[in-house]
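*Asks:* sequence first, predicted model second:
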Amino acid sequence: METLKIDGSIGHGGGQILRSALALSAILGKPFEMHSIRKDRNQSGLRRQHLCGVLATAEICGAKLEGAELGSEDLLFIPKKIKAGTYQFAVDTGGSVSLVLQSVLLPLAVQKMKSHISVAGGTYTPQAPTAEFFAETLVPRMNQMGYSIQAEIARAGFFRIGGGLVKVDCCRKDTFMPVYWMNKETPRKCFIQIVTTQFPEKTTLKIAKLIREELSKMRNMIPCQLPRPKGRG
């Protein structure tokens, strides 16, 4: 099969093009070769977070790899058959759990057999979707399309310490369904979540007080303080 050539520096030149390529390659069974990965970033090439996504996707589909190492700007990915199962992955230095899941979730979610995924790392990291966004926004939308996904934020983890944990069960339903999100709905309420771990409670309460004071000036805003989750950071 012909190997697709991809320039990793196009567009924003970040890690998203790599994560999308990994997921689609695994699903379609089509190999790709990417060059200039994150070429124009301050730290070019594969960082730990991206490398974890590469290795995780390779594990679920038995892919052959070349160039899968820290700092590499070139990667060859030759997938085989996706296997549903139980998988555990970990991102060093508190890299984003949500971004790793972008590579492995869809390939496993299109399988009829259920998979169980655990990813350890950062649930709250700079320039990445939070674990709540993944669990409360992305997952429900995917379930509307015909997937069966359940996500649990078992433990919070902050950059750079990490220590967070997200657990996901996923498979596909009998049929996929079209979705229409063309009608814009007016938000009725907005909730603010404050998540801290190993942080002085008085400081957290002070932050909550300041938020309440600002939100009291706006309509339909209800601040919500959650219990502090277990985790490091």
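*Replies:* Ah, there it is. Here the structure is a predicted model, which means the values were calculated and not measured.
*Asks:* CA atoms for contacts and neighbours, from now on please.
*Replies:* Fine.
*Asks:* can you give me the strands in the protein?
*Replies:* 4-7, 32-35, 64-66, 75-78, 86-90, 115-121, 147-157, 164-172, 190-192, 221-223, 231-232 (DSSP state E).
*Asks:* now for these, which one comes closest to Thr137?
*Replies:* Among these, strand 147-157 comes nearest to Thr137, with 11.0 Å by C-alpha to C-alpha.
*Asks:* so which elements touch that closest one?
*Replies:* The elements that strand 147-157 packs onto, with contact taken as 3 or more C-alpha pairs under 8 Å, 6 or more residues apart in numbering; DSSP states H and E, are helix 97-109, helix 139-145, strand 164-172, strand 231-232.
*Asks:* nearest residue to the middle of this structure?
*Replies:* The centre of the chain sits closest to Ser98, judged by C-alpha atoms, centre = their mean, with a distance of 1.9 Å.
*Asks:* quick one: the strands of the chain as a markdown table, columns for distance to Gln43 and mean neighbour count too.
*Replies:* Output for the strands of the chain, formatted as a markdown table (distance: least, C-alpha to C-alpha, whole Å; neighbours: other C-alpha atoms under 10 Å):
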| stretch | distance to Gln43 | mean neighbour count |
| --- | --- | --- |
| strand 4-7 | 17 | 15 |
| strand 32-35 | 15 | 20 |
| strand 64-66 | 20 | 14 |
| strand 75-78 | 16 | 22 |
| strand 86-90 | 21 | 16 |
| strand 115-121 | 20 | 22 |
| strand 147-157 | 23 | 20 |
| strand 164-172 | 24 | 22 |
| strand 190-192 | 33 | 13 |
| strand 221-223 | 38 | 16 |
| strand 231-232 | 26 | 18 |
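*Asks:* tell me which of the ones you listed lies nearest to Gly53.
*Replies:* strand 86-90 (8.9 Å).
*Asks:* now do the closest one against strand 115-121, angle only.
*Replies:* Counting by axes from the mean of the first three to the mean of the last three C-alpha atoms, to 10 degrees, strand 86-90 lies at 10 degrees to strand 115-121.
*Asks:* below is structure B, check it against A:
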Amino acid sequence: MSKPDPIHLPGTTLEGGGQLLRIAIGLSALTSTPIHISSIRGNRSGGGGLKLQHLMGVKWLAKACGASTAGAEKGSKTLQFWLQEPAYDGLIFKRQHEKAVMERTIDIGSPGAVGLVFQAILPYLLFSGHGEGDEEEEFFVTIKGGTNVGMSPSIDYIQQVLLPVLKLIGLPPITAKLHHRGWSTGRNEIGAVTFGVTPLRKGSCLPAFFLNERGDVITITATVLAPSSTKKDVHKEVEKQTREAFGAEAELNINFEDSYHAKRLYILLVATTTTSLHFGRDYLYDRKITSYDDAIPKLVAKAVAEVKRELDNGGSCVDEYMRDQLSVFQMLARGRSEVFGGLVGQEGGLVEGSLHARTAWWVGREMLGVVFGGGGACEGAGFVVGEGFVRREKVSGGVDGGVSDGDEDLGVVIERLSMEDT
């Protein structure tokens, strides 16, 4: 069988950053679909190109699935990724305590974002089909890099927001063990996190999932990393501002941890609802610190204002960042999944997906032929774990990079191929 031509994905599309790359290489590794990405991160200052955190995700996936690459080097603005040996298994198992365990370490070599590398490889870990037989087979992957850095999901957000929501949509439990933190503020430090992932069984599908009922907020949790001398002031400011913003009905939990540096201030604020939804917004303080009396209130105020804004979107069931991270699982699920982003001002129009979300949706249309509706619904491709498939017909239409005006279901036209035939 002849190989399909690579799908060309211009890296300047929509968000024009790393989101396009992460989604594309993850889907390429799963579906054996060759891709060619040009102008990588072309909308970023400094000319874009592959940074170490992007490169490590590319290299790990290539090794895991047996892909060949061209342009996989630091600073490269083009990348080709294609599978020469689709049946290749680069994930080496060993026996440990009567379980089949794969261990691997990804060392970014800088405080590059651990969370972004995890985003890139997670769909492959879950859907590649390495979980066979009656016993569970767990992957342990240790990623070394930045755990609390700007413009990326922190380890705290991953543990407290992302992983609980992934469990809620029907994925097997995922663990994240923090060994030590990695920072890009104060002074560069390399951290490490070990993720434990139990893959879906070969031949199974992720069923369609629905996040469309918010419920009431019952818990507010603040996690603050700051110098130990600020602990009393942090508690006072968090309690004051959260009570003013959210009232006294919800239980308030404050977790404080010494950041061990005068210039390191970080907060994650999480609102949990009666339907087990988690809304999280965080802030790594990026201003000059002249006094903690000034910085601490500003740190807390930003997180409180952003969570409140999320909850003020009528009926929203996920925060802005969660919505784009769930997109790839909507694409792969079987059936129509819904992730409701809310209404502007309680009774207004639908909350538009962020540029990151719309970029993910565009990649899904180009590679899988799936289309997202304005209300956050997507008829998934029904990806069967362990099977490869290639897109045979592109879905036309849609606006703003492939997003449909409404919620109508559009067919996904694909041809499934066994791993031996691709």
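*Replies:* Here it is on my side, so go on. For clarity, every value in this text was computed on a predicted model and none was experimentally measured.
*Asks:* re the thing from before, possible to save the helices and strands packed on strand 147-157 of structure 1 as TSV with distance to Cys52 of structure 1?
*Replies:* Below are these laid out as TSV (distance: least, C-alpha to C-alpha, whole Å):
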stretch	distance to Cys52 of structure 1
helix 97-109	7
helix 139-145	21
strand 164-172	15
strand 231-232	20
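*Asks:* and Arg219 of structure 1, which of the ones you listed is closest to it?
*Replies:* Nearest of those (C-alpha to C-alpha): helix 139-145, 26.5 Å.
*Asks:* so how far is the closest one off the chain centroid?
*Replies:* 15 Å (C-alpha atoms, centre = their mean, to the nearest Å).
*Asks:* need the counterpart of Ala176 of structure 2 in structure 1.
*Replies:* Aligned against structure 1 by TM-score structural alignment, Ala176 of structure 2 finds its counterpart in Ala151.
*Asks:* what about the spatially closest residue to its match that is not a sequence neighbour, distance to Arg212 of structure 1?
*Replies:* If the residues on either side of it in the chain are set aside, Ala151 of structure 1 comes closest to Val168, at 4.5 Å by C-alpha to C-alpha, 6 or more residues apart in numbering. According to C-alpha to C-alpha, to the nearest Å, Val168 of structure 1 stands 33 Å off from Arg212 of structure 1.
*Asks:* now do Val139 of structure 1
*Replies:* Shown here: Val139 of structure 1 relative to Arg212 of structure 1, a distance of 29 Å by C-alpha to C-alpha.
*Asks:* what range in structure 1 does the longest helix seen in structure 2 sit on?
*Replies:* Taking DSSP state H as the criterion, structure 2 has its longest helix at helix 292-312. The aligned range for helix 292-312 of structure 2 in structure 1 is empty, by TM-score structural alignment.
*Asks:* what comes up buried for that helix?
*Replies:* 292, 295-297, 299-304, 306-308, 310-311 (16 or more other C-alpha atoms under 10 Å).
*Asks:* tell me the counterpart of the residue nearest to the centre of structure 1 in structure 2.
*Replies:* Aligned by TM-score structural alignment, Ser98 of structure 1 pairs with Gly115 of structure 2.
*Asks:* its match reaches Tyr157, doesn't it?
*Replies:* No: proximity of Gly115 of structure 2 to Tyr157 does not meet the contact threshold set by C-alpha atoms under 8 Å, at 9.2 Å.
*Asks:* how close does the counterpart of His35 of structure 1 in structure 2 sit to Glu15 of structure 2?
*Replies:* In structure 2, the residue matched to His35 of structure 1 (TM-score structural alignment) is Ser38. Separation of Ser38 of structure 2 from Glu15 of structure 2 (C-alpha to C-alpha): 14 Å.
*Asks:* who are the neighbours in contact with Val234 of structure 2?
*Replies:* Residues in contact with Val234 of structure 2 (C-alpha atoms under 8 Å, 6 or more residues apart in numbering) are 224, 296.
*Asks:* counterpart of it over in structure 1?
*Replies:* Correspondence of Val234 of structure 2 to structure 1, assessed by TM-score structural alignment: Ile207.
*Asks:* show me what contacts the match of Ala176 of structure 2?
*Replies:* 135, 139, 166-169.
*Asks:* how about a cut-off of 6 Å?
*Replies:* For Ala151 of structure 1, the contact set (C-alpha atoms under 6 Å, 6 or more residues apart in numbering) comprises 135, 167-168.
*Asks:* which of those residues are still contacts in structure 2?
*Replies:* Compared against structure 2 with both residues aligned by TM-score structural alignment, their matches' C-alpha atoms under 6 Å, the contacts of Ala151 of structure 1 retain 167-168.
*Asks:* ok, the contacts of Ala151 of structure 1 vs Ile194 of structure 1, which is closest?
*Replies:* Of the contacts of Ala151 of structure 1, the one sitting nearest to Ile194 of structure 1 (C-alpha to C-alpha) turns out to be Ala135, at 16.4 Å.
*Asks:* aligned partner of that closest one in structure 2?
*Replies:* By TM-score structural alignment, Ala135 of structure 1 lines up with Gln159.
*Asks:* over to Leu226 of structure 1?
*Replies:* Under TM-score structural alignment, Leu226 of structure 1 pairs with Phe256 in structure 2.
*Asks:* what about its match, distance to Thr223 of structure 2?
*Replies:* From Phe256 of structure 2 to Thr223 of structure 2 the distance is 6 Å (C-alpha to C-alpha).
*Asks:* do you know which of the strands of structure 1 lies nearest Tyr180 of structure 1?
*Replies:* strand 147-157 (15.8 Å).
*Asks:* with structure 2 overlaid, report how far that closest one is off on average.
*Replies:* Its aligned residues in structure 2 lie a mean 2.2 Å from strand 147-157 of structure 1 after superposition (mean C-alpha distance after the TM-score superposition for structure 1).
*Asks:* relative to helix 97-109, how tilted is that strand?
*Replies:* 160 degrees.
*Asks:* counterpart of Ala26 of structure 1 over in structure 2?
*Replies:* By TM-score structural alignment, Ala26 of structure 1 lines up with Ala29.
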